[in-house]
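Colleague: Model the following, please.
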Amino acid sequence: MSSIQFGCCEFNQATQILTLEGKVVELDPRQLTLLEFFIANPERIVSRDELQQAIWKQVIVSDNAINKLVANLRKSLDDNPKSPLYIQTVPKQGYRFVAKIKEITVRVEKDHPETLKQHASFSKSAQKSRWPKIVASLCLCSFVVLMSYVAYSDNQPEPKYGHTQTLTRMTGFKQSPVVTLDQESVLFINFTEGEGQLFKGPVDLGKDDVQPIITPFSSITYLLGFDKSGQLVVRANKAGKCGWFKGLIESGDFVITEQSQLACPKRMLRDNEYTANTDSIYFINHSSQGYEANSLSYAHFDDVAFNTASLNLAKKWTASRFEIADNDVVLLAHTAIGHSGVFKLALSDITAKESELAFEDKNKARSHISPEFTLPYRSNNVAWSHDKKGVIYTNAPPATQLLYQSLETDVKPKLVASFSDYICCNIERINVNDDFVFTTEAADHNIEWLGKSENSGIDFEIDNSSSYDFIPAFANTSDDLYFLSKRSGKTQIYKQSAQSKAEQVSDFNAYLRFYGLALSPDDKWITSFESKVIWLLAADKNLADRTISLTGNILSLDWLSNQLFAVSVRENGQVRVDIYNTQMQKVHTLVGSERFEIDRVMSKRNGGRDVIMIVNERTLYDLPLSSIFDASTIDGSIDEASELVSLNEPIPLLAAVIDENQFLYPSEQRGKWMGVELTIGAEPHFLPFDIGRELTAKDGRFVHSKLVHLSSEVHRTLAQ
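Modeller: The predicted model follows:
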């Protein structure tokens, strides 16, 4: 296996793992691309224009973005720019990689321990067995013969991951690739400004250009495949409603032939499946949406309502992605601590009448299915291999590799494809040469100030990385700014003070997916949360960090005092507000009633003990914090509350913030936020600037996270 050695570093080209003095160094996808470019061009001056073309492709970026990327790679390599060991700055010309490069060969048995952590963990009996080397070699040879479609093997790895083709070069976010029945073209959706458009391109470069397909939809959101008659099945929005449609592509137009009467659920569907044999649609449910946890909704295309059946997973698992091929289902599920399991099921067993959920008999004992294998990280997707003797899945975040795992033999995963960008969404098979089609994504977000404030003198330059910086939050007792960043590979919390660089304040070992960030009023505690887990970090390093798992999905988290915070949780279709102390003890729960649905409880952030309660998705109430504890339902609290304002549109719960007696929330108009004074009868008004994603505000100062770069393309493997 080929590795590159330079200085105190070793870079394994097959696994894309860099070690410095024997320790693994985390690199984000763009840093990996830059390092590979330098290694391929040693002792040569490379201009910024070359780096822009090699890393950002056709997207124009500023010199500052290039400088930051080089600086971040230097930091990862522990390289001093004043006395460089690896990357030398050549004034007015560019950069030169000055380290001596040596190619070495490493036997598979001597893989670094950190590399082996990426491999699937199998059954205890398989782990305990110790095969003689001669038997292991014979088994491996047999496996390679049987699995000839795998592009790489342990004995003959490709030195570079060049056996792929990029099929698109266009702006927008690509998703949902489907190979046409003649295996000559790929259909996909390209999202720009939130709207999806259908495109068609060749599966081989140089044959045809990518062309848009005209559709009658305001947005097309998912391609499910073809039915037995050759009609394309899609999920799309038409006349303001989401639905499933069938149609034919004729002369560059999608012509609707059938429309299902099935209604889309009131949530975003990450995954849809369709089987032509039964002409049926399937999607996974979660308890937060009013469905039984880990259940499957399914219906014939001509039905008017969905049936629901259990996936029969143990409680620790949450179903995430799945694929159906004939009667076989491969399912990817996650645990609260970020591990993954791959399960194999028979579709007929799931949807058989005796498997349908009996909601009145939920406590009936049933044996849960076991995973075929587990992974010590959160994989993003899974798909069947061509012969269904194995599966294809993504590696640990940032998910830059596709791996193949046999389900019939206990061997290590095989590398199928590797990219510097994040491998996203669906994996589709090409029934020629056992190839696959998939999409990638590379998105950079920066934290930026908005507008000019009266306190602009204390605004400072924010230390953005070349990666993903997001979800800012102001400190309450200082001018410090906190935010999340993926600059180290894993998502971590960073803190920046004026006139200083951002410093990492968390040390999460797993790849976590955070949705919020907040600080206690005295700044002694930092909270962040995933969909089901809350993390409580102490600013005082003498105190232990804490975590707790919840049932249902977390929608928002707000500090009410130095010791109490409120968590909005959706479970079984209902929202409740749980209140916890800093010992992670639940001290109260507030639920809705027939008249009022509770959504969120927020501090007014004015130093007092009053809070704002969001009710029925659009009405704001002002009430004393103490009144919340006087009753378990919202009715008792409302009796002591003052209704401030009822808005014309639902409030996105996660996004809303409070500052200077103003309630701020996203409007239905993309990029525009509204503000309304927290006084009785106040009228909402637009904020005077465009806002990217998350917003934080303090004393009239505004900071948001903004998308500064997005590239997303469709690719295919080239099996050798």
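
Colleague: all contacts plus neighbour counts: C-alpha atoms, from now on.
Modeller: Fine.

Colleague: Just give the closest residue to Phe436, not the sequence neighbours.
Modeller: In space, not counting the residues next to it along the chain, Phe436 is nearest to Arg429; the distance is 4.5 Å by Cα to Cα, 6 or more residues apart in numbering.

Colleague: this one next, for a side-by-side:
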Amino acid sequence: MTFCDFFDLKELFWQQWNSMRWKIKGFEFCEHQQTLTKEHSAVRLEPMTSELLAYFCRHQNLVVSKAQLLEEVWRGRFVSDNTVSKLVTKLRKALKDDARNPAFIVTVPKRGYRFVAGASQITAAHTGDTQQTPHLPKQSKAQRYLFIFLLCAICILAWFSFLKPSVAPAVLSAKAITSNKGSEYFPSFAADGVRLTYMNHDGEKFRLYVKNTLSGEQVEIEHEKEKGVGPASWNDTGTQLVYLVGNPESCQYFIREFNGMSMSAPKLIYTCNPGSYGRIKFTHNDNLLIFAESQAQGMPYSLYSLSLDDNTTQWLPQPDIHLAGNNQFDIHPTENKLLISSPDKQQWEGFYQLDLETQQLSLLFKLNAYICCGIWSHDGQHVVLMGEHPARDIVQYTLDGSEKTVLFSGPLQLHRPERHSNRLDYVFTAFTYNVNVDEYNLADKQSVSMLNDSVDERLAVLSPDANHAAYVNLSSGNEELWLFNRNTQKRSKITHFEDGRHYLDLAWSPDQMKIAALTLNAIHVIDVKSGKAKPLPLPQKEYRGVTWSTKFTQLS
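Modeller: All right, here's what the predicted structure looks like:
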């Protein structure tokens, strides 16, 4: 399972999921999957064809003009005069509709089209009433620094000389290359190895900068005041930068030409769905880009290609969609291949290879761990990513996942690494959180600090008698369960797992002898006195919350 957007998939997801399925005569149309199914045979629609059908479903028996469709469906995309007619023809073909004797789309001469098929929403209720969305305590100010570390050539040669790469020592130091106020994300070096683009959040909005790491000169890529800018990606030669500009009401991709630190005016290349914040990257062909797009804010992402030759998009073969979908991808350093990081229904993180020339998708390997965001190594023969939670390492796997090497280890938490353009180093974001726990008295409306250390304390839950609070603490370097006695103000460590598990929810048993702890795809029952944990015999899948019933032996 990934870090990315997990906690955005709340109950709204299920409401929107159900509202995006339609019954159209003998067809079932799913906007989310962009599929049209009849008699158990599913056909995937092109993105714009799916958008057009969705618009017709919401405007049944109304005459809609071409101008109206261009405004509402294409939303400012660059299209030719006959684009609407061609797309209607494609949709009719998918629905097997005869334009001369239409059962779905009627052409109204000189006025437009009328959708007469009588589509109805499929409103099957989501049955997860007993599940609860995990709650994350509010984070205090996070201080993030962008680091770049140097792998010594001697270590690399030594690594090749041994049969097992895991024996190579990890790099223990890194060099900071930014020091702005706020939080910094998504670093990307241009081909010259000097210019760095990165995002910064200064407390108000996301900003995008290009920095000369030798001279210190820095320029901001600005757009409208109310819109955030970034992330961004360079082309292979470092002469073009593509980036996102968006807010909840707008989503657009732009390209700027660069000559050193001088840049051209922005050129709009694609208008994406409002609320979609997917990354976009150049392939090795400057006129072909890959991007991730969602149907709306909080919805899962799918991957598409964008051709600048004819301004067309194409859905790409990709893993089945779970949680946040397929928004984590990387371009191979030399070949026309994608690396896609995507969770499966069991919450295992899968790493997939997509050949862009043959459109063949293949699974490389899976890991049952709380990790995220694999990228290709510089040689294209390994997968590099941050280590298991709490992610203080950069690790490398062989393409079958059989061998693991720690490349970097440090004291801070790390986020997705990126390849440096010098074909040797990696650049990544490093940060630290300090999440504390406060107690609020409803009677006197006063808040006091309960747990306030220099490390994270989170998921605090009071025992039924309110004398103790169970919580998760990271002081040992891993997530462990602790108890806080509210009467004596003393703390005690309950568990000694010393692994990479990540807690999402805690719940006391009514007799206060046990605590149910929800991790990625499992529920553990922990004995409060002994600290021993026993996983429940449940299938591995996504669980959103855990609670005890009034009967001591039942969990829901």
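
Colleague: related to what we said a few turns ago, how near is the residue nearest to Phe436 of the first structure to Ile392 of the first structure?
Modeller: Counting by Cα to Cα, to the nearest Å, the gap from Arg429 of the first structure to Ile392 of the first structure is 10 Å.

Colleague: any shared contact partners between the two?
Modeller: Taking Cα atoms under 8 Å, 6 or more residues apart in numbering as the contact rule, Arg429 of the first structure and Ile392 both touch Ser385.

Colleague: what helix or strand does whatever residue of the first structure lines up with Phe186 of the second structure sit in?
Modeller: Aligning on TM-score structural alignment places Phe186 of the second structure opposite Ser176 in the first structure. Applying DSSP states H and E as the criterion places Ser176 of the first structure in strand 173-179.

Colleague: Let me know the next secondary structure element after that strand.
Modeller: Following strand 173-179 of the first structure in sequence order, the next helix or strand is strand 185-192 (DSSP H and E).

Colleague: outside of the helix or strand following that next one, which residues touch it?
Modeller: Per DSSP H and E, strand 185-192 of the first structure leads on to strand 195-202 as the next helix or strand towards the C-terminus. Strand 195-202 of the first structure is contacted from outside by 167-168, 184-191, 208-215, 218-221, using Cα under 8 Å, 6+ apart.

Colleague: and stretch 685-703 of the first structure, which stretch of the second structure?
Modeller: Using TM-score structural alignment, stretch 685-703 of the first structure pairs with nothing in the second structure.

Colleague: and that stretch, how far apart are its ends?
Modeller: 19 Å.

Colleague: Relative to Lys90 of the second structure, how far out is the residue mapped onto Ser500 of the first structure from the second structure?
Modeller: Alignment note (TM-score structural alignment): Ser500 of the first structure maps to Gln489 of the second structure. Distance of Gln489 of the second structure to Lys90 of the second structure, given as Cα to Cα: 69 Å.

Colleague: And Gln143 of the second structure, by the same measure?
Modeller: Taken as Cα to Cα, the span from Gln143 of the second structure to Lys90 of the second structure is 51 Å.

Colleague: can you check Pro510 of the second structure too?
Modeller: Distance, Pro510 of the second structure to Lys90 of the second structure, using Cα to Cα: 60 Å.

Colleague: one step back: so Gln489 and Lys90 of the second structure - more neighbours on which side?
Modeller: Lys90 (15 against 10; other Cα atoms under 10 Å).

Colleague: for that one, what are its contacts?
Modeller: Applying Cα under 8 Å, 6+ apart, we find Lys90 of the second structure in contact with Thr49.

Colleague: Tell me the secondary structure at it.
Modeller: Three-state assignment for Lys90 of the second structure (DSSP: H, G, I helix; E, B strand; the rest coil): helix.

Colleague: swap in Glu51 of the second structure?
Modeller: Classification of Glu51 of the second structure using three-state DSSP returns helix.

Colleague: counterpart of it in the first structure?
Modeller: For Glu51 of the second structure, there is no aligned residue in the first structure (criterion: TM-score structural alignment).

Colleague: I'd like the distance between Glu51 of the second structure and Leu146 of the second structure.
Modeller: 39 Å.

Colleague: same question, Ala443 of the second structure
Modeller: For Ala443 of the second structure, the distance to Leu146 of the second structure equals 45 Å [Cα to Cα].

Colleague: I figured His339 of the first structure hits Phe373, correct?
Modeller: No: if you go by Cα atoms under 8 Å, His339 of the first structure and Phe373 don't touch, sitting 11.0 Å apart.

Colleague: helices or strands next to the helix or strand that Asp444 of the first structure is a member of in the packing?
Modeller: Here Asp444 of the first structure sits within strand 435-450, counting by DSSP H and E. Strand 435-450 of the first structure sits against strand 173-179, strand 422-430, strand 469-474, strand 701-717, with contacts defined as 3 or more Cα pairs under 8 Å, 6 or more residues apart in numbering; DSSP states H and E.

Colleague: Centre of the chain to the second one, how far?
Modeller: Between the mean C-alpha location of strand 422-430 of the first structure and the chain-wide mean there is a distance of 14 Å, by Cα atoms, centre = their mean, to the nearest Å.

Colleague: what's in contact with it?
Modeller: 29, 175-179, 183, 380-383, 385-386, 394, 398-402, 435-442.

Colleague: Would you mind giving the orientation angle of that strand with respect to strand 185-192?
Modeller: Taking axes from the mean of the first three to the mean of the last three Cα atoms, to 10 degrees, one finds strand 422-430 of the first structure and strand 185-192 inclined to each other by 150 degrees.
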